[in-house]
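# pasting the sequence and the predicted coordinates here, then a few questions.
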Amino acid sequence: MIKYTEDHEWLKIDGDIATVGITVHAQDALGDVVFVDLPAVGTVFTQKETAGVVESVKAAADVYMPADGEIIEVNAALKDDPSLANSDPLGTGWFFKIKLSAPAQLDALMDETSYAAFANT
């Protein structure tokens, strides 16, 4: 299952683990990504807390925690090659994985159809 936030993050949910990245819409708006600051493994965040930063040739943007949880993995390949956020934002360009501590929060997030309508307004 994939969910989307109003801050243009996506989450691919597998049980109580979610892989998080920025959406195609977000990377289009940012332009060429040149740097990504990812959180430390083991850090616990609450929903909507800033968990990282993505910088592009146009701007810098915060990456927000889409749900309460603990960072269990970060994408080391993205640190080495930030352009993955542009070339494959929904695949190899993922940012981090979290162990969800409040899975019910996902119910308030958007599905693909709702997000597409939201992003195109």
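Cool, got the structure. Numbers count the residues shown, from 1 in each chain.
# use CA for all of it now, contacts and neighbours both
OK.
# contact partners for residue 51?
Contacts of residue 51 were listed using CA atoms under 8 Å, 6 or more residues apart in numbering, and they are 38, 39, 45, 62, 63, 64, 65.
# distance check, the residue nearest to residue 100 when sequence neighbours are not counted against residue 97.
What sits nearest to residue 100 in space, not counting adjacent residues and going by CA to CA, 6 or more residues apart in numbering, is residue 69, at 4.4 Å. Using CA to CA, to the nearest Å, residue 69 is found at 9 Å from residue 97.
# then this one, side by side with the first:
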Amino acid sequence: MNVPANLFYTEEHEWVMIEGNIATVGITDFAQEQLDELVYVEVDTVGETLSRNEVFGTVEAVKTTSDLFMPVAGKIIAFNSELDESDGDNPTMVNEDPYGKGWIVKVELTDPEDREGLLDAAAYSALIS
């Protein structure tokens, strides 16, 4: 299972990469594997400021739908156009490259130091093993 050391993780299987005051958020390799092939990614919260653990969207697979939870507080400034139904419409990008081209949203952080409660790679690896 791929768990990059340079990312932070949540117990709900989102990953976050923090660069300055911008966080890129997606779902982990473990999560996409458990869901199987994604058929739809919905994010209707672009432009909204959300608290940590608020639902910011959903991912839909053939047999299930799962909520996406904010790993950090902030304003959602972008939704990956590759995944957007009205643009690229390629939700399987999350399956193919969950830590790269399959990112889901970019967030302008309310507090760039807001890492409390996030797991490092070792802690996340222990959680999923």
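Yes, it's here. Model, not experiment: these values are computed from the prediction.
# so after superposing, what's the score?
In this superposition the chains share a TM-score of 0.94, using TM-score structural alignment, normalised by the length of the first structure; 120 aligned residues with a CA RMSD of 1.1 Å.
# mind picking the two most distant members of the contacts of residue 51 of the first structure?
45 and 62 (13.9 Å; CA to CA).
# neighbour count: the two, which is higher?
When neighbours are counted by other CA atoms under 10 Å, residue 45 of the first structure and residue 62 differ, and residue 45 comes out ahead with 20 against 15.
# which residues touch the equivalent of that one over in the second structure?
Taking TM-score structural alignment, residue 45 of the first structure has residue 50 as its aligned residue in the second structure. Residues in contact with residue 50 of the second structure (CA under 8 Å, 6+ apart) are 56, 70, 73, 74, 75, 76.
# let's see that with 6 Å instead.
Neighbour list for residue 50 of the second structure: 73, 74 [criterion: CA atoms under 6 Å, 6 or more residues apart in numbering].
# next one: residue 32 of the first structure
Neighbouring residues of residue 32 of the first structure by CA under 6 Å, 6+ apart: 56, 57.
# in the second structure, what residue corresponds to it?
Using TM-score structural alignment, the equivalent of residue 32 of the first structure in the second structure is residue 37.
# any idea how far that match lies from residue 90 of the second structure?
To residue 90 of the second structure, residue 37 of the second structure is 11 Å away according to CA to CA.
# the aligned residue in the second structure for residue 100 of the first structure: neighbour count?
Counting by TM-score structural alignment, residue 100 of the first structure corresponds to residue 109 in the second structure. Counted with other CA under 10 Å, the burial measure for residue 109 of the second structure works out to 22 neighbours.
# one more: residue 6 of the first structure?
Number of residues near residue 6 of the first structure (other CA under 10 Å) recorded here: 12.
# tell me the secondary structure at the aligned residue in the second structure for it.
Correspondence of residue 6 of the first structure to the second structure, assessed by TM-score structural alignment: residue 11. Of the three states, residue 11 of the second structure takes coil under DSSP: H, G, I helix; E, B strand; the rest coil.
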